[in-house]
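Visitor: Build me a model:
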Amino acid sequence: MLYNEDEFLQLSGIQHFAFCRRQWALAYIEMQWLENVRTVEGKILHENAHNPSLKEKRGDLLIVRAMPIHSCEMGVSGECDIVEFHKDKDGVPLSGREGTYRAVPVEYKRGKPKTDDVDLLQVTAQAMCLEEMLCCTIPYGYIYYGETKHRLKVEFNEEIRTKVKNIFAEMHKYENQQYTPKVKTSKKCNACSLKDICLPVLNKKKSVASYIDKMISEEEEQ
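Guide: Presented below is the predicted three-dimensional model:
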């Protein structure tokens, strides 16, 4: 199945969806959003990385910022913070450039490396879009973390690629149904910029059915 352009989802949404399906739905389906310190810091970090006027050439290395990407197979579109094109005899040709190049995506994040794969999912999705657009294979990329000022090399194996495809398929399902799921509360709710909209504390309240059952039980015991 191939998606039309008007069906494309925002690629960047995969990190929100992986963090919390409800957060993603509130932001991308219901179009609700609030800023917090983390989101503001993230925007500042991305300002230079997303400046499309900044292109660099260092010998056999070409650096392209804010490169638009898409995938008809996954039905997503977005931008790469940075794509490094390394001159390589086994690479792909680029319009207006001599020789062939190997593409390496670099994603910028404000914090430090995480214990989960949320950041890896996003840069893997970028690599998969680039592969579809350039007809090439991209085995690895990098994630630059602002807190450590260091970039981490990440491999794009079949397991993470399959997970990316499955997540986008689930995102399309929710988008088509215009469905905002409920989720269990956890510690990460405190760091969410949408907690005042989501109101996760309400999810801790008992359901009406549980309340009625409790009242009936109390009456029978009297």
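Visitor: For the rest of this, base every contact and every neighbour count on C-alpha atoms.
Guide: Noted.
Visitor: Show me where this protein has its strands.
Guide: 9-10, 55-58, 61-71, 76-93, 100-109, 140-145, 150-155 (DSSP state E).
Visitor: Just tell me which of the ones you listed ends up closest to residue 189.
Guide: strand 100-109 (19.6 Å; C-alpha to C-alpha).
Visitor: returning to what we had before: tell me which of the strands of the chain is the most buried.
Guide: strand 100-109 (a mean of 22; mean count of other C-alpha atoms under 10 Å).
Visitor: To compare against the first, here's the next sequence to fold:
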Amino acid sequence: MNPPHQHRGAAVAEPVQVPISALEHHTYCPRQAGLILLEDAFADDAATVRGTILHERVHTPGHETRPGTKTLRALPLWHDTLGLTGVCDVVEIRRRTITPVEHKSGRYQPGGPGDVQVAAQAMCLEAMFDTTIDTAVVWSATDRRRHEVAVDAALRATVEATTVAVRAMLTAAALPAAPADKRCRRCSMAESCMPKVLAGDRRYRQALADLYRTPTDEPPTPT
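Guide: Next up is the predicted model:
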């Protein structure tokens, strides 16, 4: 980590570092990201286990070379200005291009969380290698194919906005509200999240308020 920047003799602290993987979680569901980052909570299901198995090979650091292409696996990434850190599954280096490749076990969703994650990786690589990356790739094990992602201005803005949102959540240490929508049916963390209990439940909020009520909060007794 670089030392704090100096400004008129005073040290300016670096921004809270945001894991690149958190951008994907936050894009899918801010509460899911909060449970993982703030409460160190995570639960496996069939999909997450498949993802873990898939990443065992690509997360083993190393490289290979074939004519015209050098492939790096598990490359550490960072972006000092955005305050992002993480690891890229695969980076393909050709003579004039650098391409991050994010491996996913599930079906590819155009414009989904995976696009935000791989675009953040591209932006980190740009800063690290002083280059420009217009295209990234999400490889889907379900589809058995590569999906190109245009790293355009709109997607870059989404990466920056999501980074700010995750950093704000980490700084405030406040767990986002449960959405209680169709996303919950596919989420491995639904049991620990309890979305149906927490989302917009007035009785729950009242019970929580009563639980932490102090004597000074009690209304005065009529005389």
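Visitor: Any chance of JSON lines for the strands of structure 1, columns distance to residue 29 of structure 1?
Guide: As requested, the strands of structure 1 are exported to JSON lines (distance: least, C-alpha to C-alpha, whole Å):
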{"stretch": "strand 9-10", "distance to residue 29 of structure 1": "10"}
{"stretch": "strand 55-58", "distance to residue 29 of structure 1": "34"}
{"stretch": "strand 61-71", "distance to residue 29 of structure 1": "20"}
{"stretch": "strand 76-93", "distance to residue 29 of structure 1": "15"}
{"stretch": "strand 100-109", "distance to residue 29 of structure 1": "24"}
{"stretch": "strand 140-145", "distance to residue 29 of structure 1": "27"}
{"stretch": "strand 150-155", "distance to residue 29 of structure 1": "30"}
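Visitor: Can you say which of these is nearest to residue 2 of structure 1?
Guide: Going by C-alpha to C-alpha, the one of these nearest residue 2 of structure 1 is strand 61-71, 8.8 Å.
Visitor: matching residues in structure 2 for the closest one?
Guide: Mapped onto structure 2 using TM-score structural alignment, strand 61-71 of structure 1 covers residues 69-79.
Visitor: Go ahead and measure how far the matching stretch is from the middle of the chain.
Guide: 18 Å (C-alpha atoms, centre = their mean, to the nearest Å).
Visitor: Could you count how many residues lie near the equivalent of residue 180 of structure 1 over in structure 2?
Guide: Under the alignment (TM-score structural alignment), residue 180 of structure 1 pairs with residue 175 of structure 2. Neighbours of residue 175 of structure 2 under the rule other C-alpha atoms under 10 Å: 17.
Visitor: Run through the residues that contact residue 62 of structure 1.
Guide: 55, 56, 84, 85, 86 (C-alpha atoms under 8 Å, 6 or more residues apart in numbering).
Visitor: Spatially nearest residue to it, not counting backbone neighbours?
Guide: residue 85 (5.0 Å; C-alpha to C-alpha, 6 or more residues apart in numbering).
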